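> what would the 3D arrangement of this be:
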Amino acid sequence: MVRILGGLVGLGFVLALLLGIYDTVSNWISNPPQATAEHEFHEHPRKAGFSFEGVLGKYDNRQLQRGLQVYKEVCAACHSLRLVSFRDLEAIGYSEGQLKTIAKGFQVPSINPETGEAATRDGLPSDRFPLVYANDVAARAANNNAIPPDLSLMAKARHDGANYIYSLLTGYREQAGYKNEKGEELLKQFPETKTPEGLHFNPYFATLNLAMAPPIQDGQVTYSDGTAATADNYAKDVSAFLMWSAEPKMGARKTAGFASLIFLVIFCFLAYGAKKQIWRGVKD
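Next up, the predicted model:
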């Protein structure tokens, strides 16, 4: 009797599941989801050709240093890098003296030892990059009610992060007349998506419109190594730097993984040889 009741209960669950699937499929067929502007006109990141891509790819320290320069002269006006310490920059080729100079160029929060009141001081290599704004209220007040995100982990927080950042920085377009790969014009198909005042159209952004104005332009930053001062180079360099800030141990991880694969291949050959040696006198 118990088995019969258990079987009936199980059969009931199966029938309920099948009915739910049937209802979902039938609703989808009779009322298919409507196309949205975000789905039809959002573009996937373009490939920038970074040196660290691929199994054996590695960071280019010169590029990372240029990216840091772009961050300091452009991005640091709005975006924090709160999870990165100045001394971490030693990994991209800076000496101890250079680290002290870089840290000194930032003011970090401190306490006045005489009065106990809040104050600021020159940064030290042991400090982290300071926050740009004291709190979200101050950030919104300075940025048209938008909060600039911290960039420490941005390259890992977005799909194809480095290429996404590069595409976003170089992807600002005029919305009027913009067409997707199918040749469809955005405002003709979705006139309600006209970019509101205070926002900027960018097909690489999830909602197509964002509060950040185009941050870079040709000639904005002068590189000391003679690299061309173009917006495309700025975007590539700062994207590479933000990839490093999000995953500074990528090179070590790839090296360890490659060494592990070599070990496993050698181990397989040794194990096979041991098996042949142990069972050599046994006939099938």
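> drop to CA atoms for contacts and neighbour counts, all remaining ones
Noted.
> which stretches of the stretch 1-150 of the chain form helices?
Counting by DSSP state H, counting those that start in this stretch, the stretch 1-150 of the chain has helices at residues 2-30, 37-41, 61-73, 96-104, 136-142.
> export these to a markdown table and tack on mean neighbour count and distance to Phe50?
Shown next, in a markdown table, are those (neighbours: other CA atoms under 10 Å; distance: least, CA to CA, whole Å):
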| stretch | mean neighbour count | distance to Phe50 |
| --- | --- | --- |
| helix 2-30 | 11 | 42 |
| helix 37-41 | 16 | 26 |
| helix 61-73 | 20 | 10 |
| helix 96-104 | 16 | 25 |
| helix 136-142 | 14 | 32 |
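> between these, which gets nearest to Met154?
Closest approach to Met154 among the helices of the stretch 1-150 of the chain is made by helix 61-73 (13.3 Å; CA to CA).
> distance check, the residue nearest to Leu124 when sequence neighbours are not counted against Asp88.
Spatial nearest neighbour of Leu124, chain neighbours left out: Ala103 (5.2 Å); criterion: CA to CA, 6 or more residues apart in numbering. Look at Ala103 and Asp88: by CA to CA, to the nearest Å, they are 11 Å apart.
> repeat for Asp284
Taking CA to CA, one finds Asp284 at 61 Å from Asp88.
> more neighbours, those two?
Taking other CA atoms under 10 Å, Asp284 and Asp88 do not tie; Asp88 has more neighbours (16 against 3).
> so who does the more buried one touch?
Asp88 makes no contacts at all, as judged by CA atoms under 8 Å, 6 or more residues apart in numbering.
> one more, please, to line up against the first structure:
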Amino acid sequence: MRKLLPALLVAGVVMSPALGRAQEPAAPAGQIVGDAPGEAPDATRGTEQAVAEGHGGEAGGEHATPHYPLKKPAELSWTFAGPFGHWDLGQLQRGLKVYKEVCSNCHSMNLVSFRNFSALGYSDEQVRALAAEYQITDPAPNAQGEMFQRAGIPSDRLPSPYPNPEAAAAALGGAHPPDLSLIAKARSVERGFPRFLLDIFPWSQYAEGGPDYIHALLTGYEQAPANVTIQPGTYYNPHFISGPALAMAPPLSDGQVTYDDGAPATMEQYSRDVSAFLMWTAEPHLVERKATGFVVMIFLIGFAIMLYLVKRRVWADTPH
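A predicted model of the protein is given here:
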């Protein structure tokens, strides 16, 4: 009996899956095996296939799901890229001009102070003159206990075009424009495997995903394809990271901003300049950080060589 019991247990384990399958009811006529009961087999596959074929969707088995952005941004050449990158002050000044004349009509930059612009090559007098162009609500009330406005000073932060996010959403059809202080670090498109593995090497150090994405978004508006339906009041942009369309209308056009240094007044130039400027506002100490890291790497390499030589000297007379 003791020898027969293990054999019965093994036979039960082997036979139980087959018995279970034999007891399952047969699929009703016309139903495709694998679909949920009552589901129309081809109810949504046509739409998903159209999205997959024409708008960047990736097929996963029988179904296709669009992955945003539909078009990945091109990797551009920036002066601040790589381990020896540096800021182009002329480009940053042009980017500030584009922000002031175009972007600041809707977007705030609450984490940037006027005095920070001295790093862009402006003198103290120029920074004070720039701040005085804005009317700032003083954080402290006057002697009568009332809030009042005054001319800006270098320690003030750039004012928002709207008093609060709710007012901004109400004025812009329900869409609240994001603050641009850190947008170049907050928005980026993944490079995917295996390219992101190369970013750790010193000769790459790819950190320009934010500017690449901003440039692609500003210049990537297109006419919506016939098989894509977008919501009223939105604009088709295959580079948008959250969907096929966004509420922001195309903000830039040729000849919109006049540069003082004679740079081309084109949408491409505007986009590059403001993208570089937003990278600076998001990480103003980028160049200093890279310089410090380069010095640290040299020190660590020299320190490792010194330790190796000391080890050889200390253990030279010890038999191994």
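> and Val98 of structure 2? What does it align with in structure 1?
Aligned by TM-score structural alignment, Val98 of structure 2 pairs with Val70 of structure 1.
> over to Thr137 of structure 2?
Matched to structure 1 by TM-score structural alignment, Thr137 of structure 2 sits across from Pro109.
> run through the residues that contact that match.
Ala118, Ala119, Thr120, Arg121, Pro130 are the contacts of Pro109 of structure 1 under CA under 8 Å, 6+ apart.
> repeat that for Asn105 of structure 2.
Neighbouring residues of Asn105 of structure 2 by CA under 8 Å, 6+ apart: Pro161.
> could you check how far it is from Tyr162 of structure 2?
From Asn105 of structure 2 across to Tyr162 of structure 2, the span is 9 Å (CA to CA).
> now swap in Met306 of structure 2 and tell me
For Met306 of structure 2, the distance to Tyr162 of structure 2 equals 59 Å [CA to CA].
> again with Glu222 of structure 2
Distance from Glu222 of structure 2 to Tyr162 of structure 2, by CA to CA: 29 Å.
> with Asp260 of structure 2 instead?
According to CA to CA, Asp260 of structure 2 and Tyr162 of structure 2 sit 29 Å apart.
> between these two, which is the more surrounded one?
Neighbour count, other CA under 10 Å: between Asp260 of structure 2 and Tyr162, Tyr162 has more, with 15 against 9.
> what's the match for the more buried one in structure 1?
Using TM-score structural alignment, the partner of Tyr162 of structure 2 in structure 1 is Tyr133.
> check Pro211 of structure 2 too.
Under the alignment (TM-score structural alignment), Pro211 of structure 2 maps onto Ala162.
> preserved in structure 2, out of the contacts of Pro109 of structure 1?
Here is what carries over to structure 2 from the contacts of Pro109 of structure 1, by both residues aligned by TM-score structural alignment, their matches' CA atoms under 8 Å: Ala118, Ala119, Thr120, Arg121.
> what's the closest of those residues to Trp279 of structure 1?
Arg121 (73.1 Å).
> mind listing what the alignment partner in structure 2 of that closest one touches?
In structure 2, the residue matched to Arg121 of structure 1 (TM-score structural alignment) is Arg150. Taking CA under 8 Å, 6+ apart, we find Arg150 of structure 2 in contact with Gln135, Ile136, Thr137, Asp138.
> wait, the second one sits on Pro161?
No: Ile136 of structure 2 is beyond contact range of Pro161, at 11.1 Å (criterion: CA atoms under 8 Å).
> what comes up buried for the longest helix along structure 2?
Secondary structure of structure 2 read by DSSP state H shows that its longest helix is helix 286-314. Residues of helix 286-314 of structure 2 classed as buried: Leu286, Val287, Lys290 (neighbour count, 16 or more other CA atoms under 10 Å).
> can I assume the second one is in contact with Phe80?
What that stands for is Val287 of structure 2. Yes: the pair formed by Val287 of structure 2 and Phe80 meets the contact definition of CA under 8 Å, at 7.2 Å.
> pull up the overlap in contacts between these two.
His86, Trp87.
> quick one: map Val55 of structure 1 onto structure 2.
In structure 2, Val55 of structure 1 lands on Pro83 (TM-score structural alignment).
> what distance do you get for that match to Gly302 of structure 2?
Per CA to CA, Pro83 of structure 2 is found 19 Å from Gly302 of structure 2.
> and for Asn227 of structure 2?
Distance of Asn227 of structure 2 to Gly302 of structure 2, given as CA to CA: 61 Å.
> now Met267 of structure 2
For Met267 of structure 2, the distance to Gly302 of structure 2 equals 48 Å [CA to CA].
> one more: Gly20 of structure 2?
Counting by CA to CA, the separation of Gly20 of structure 2 from Gly302 of structure 2 is 69 Å.
> repeat for His107 of structure 2
48 Å.
> with Asp317 of structure 2 instead?
For Asp317 of structure 2, the distance to Gly302 of structure 2 equals 25 Å [CA to CA].
> now Pro211 of structure 2
When distance is defined by CA to CA, Pro211 of structure 2 is 35 Å away from Gly302 of structure 2.
> residues near Ser126 of structure 1, how many?
When neighbours are defined as other CA under 10 Å, Ser126 of structure 1 has 13 of them.
> and what of Ala134 of structure 1?
Residues lying near Ala134 of structure 1 (other CA under 10 Å) number 10.
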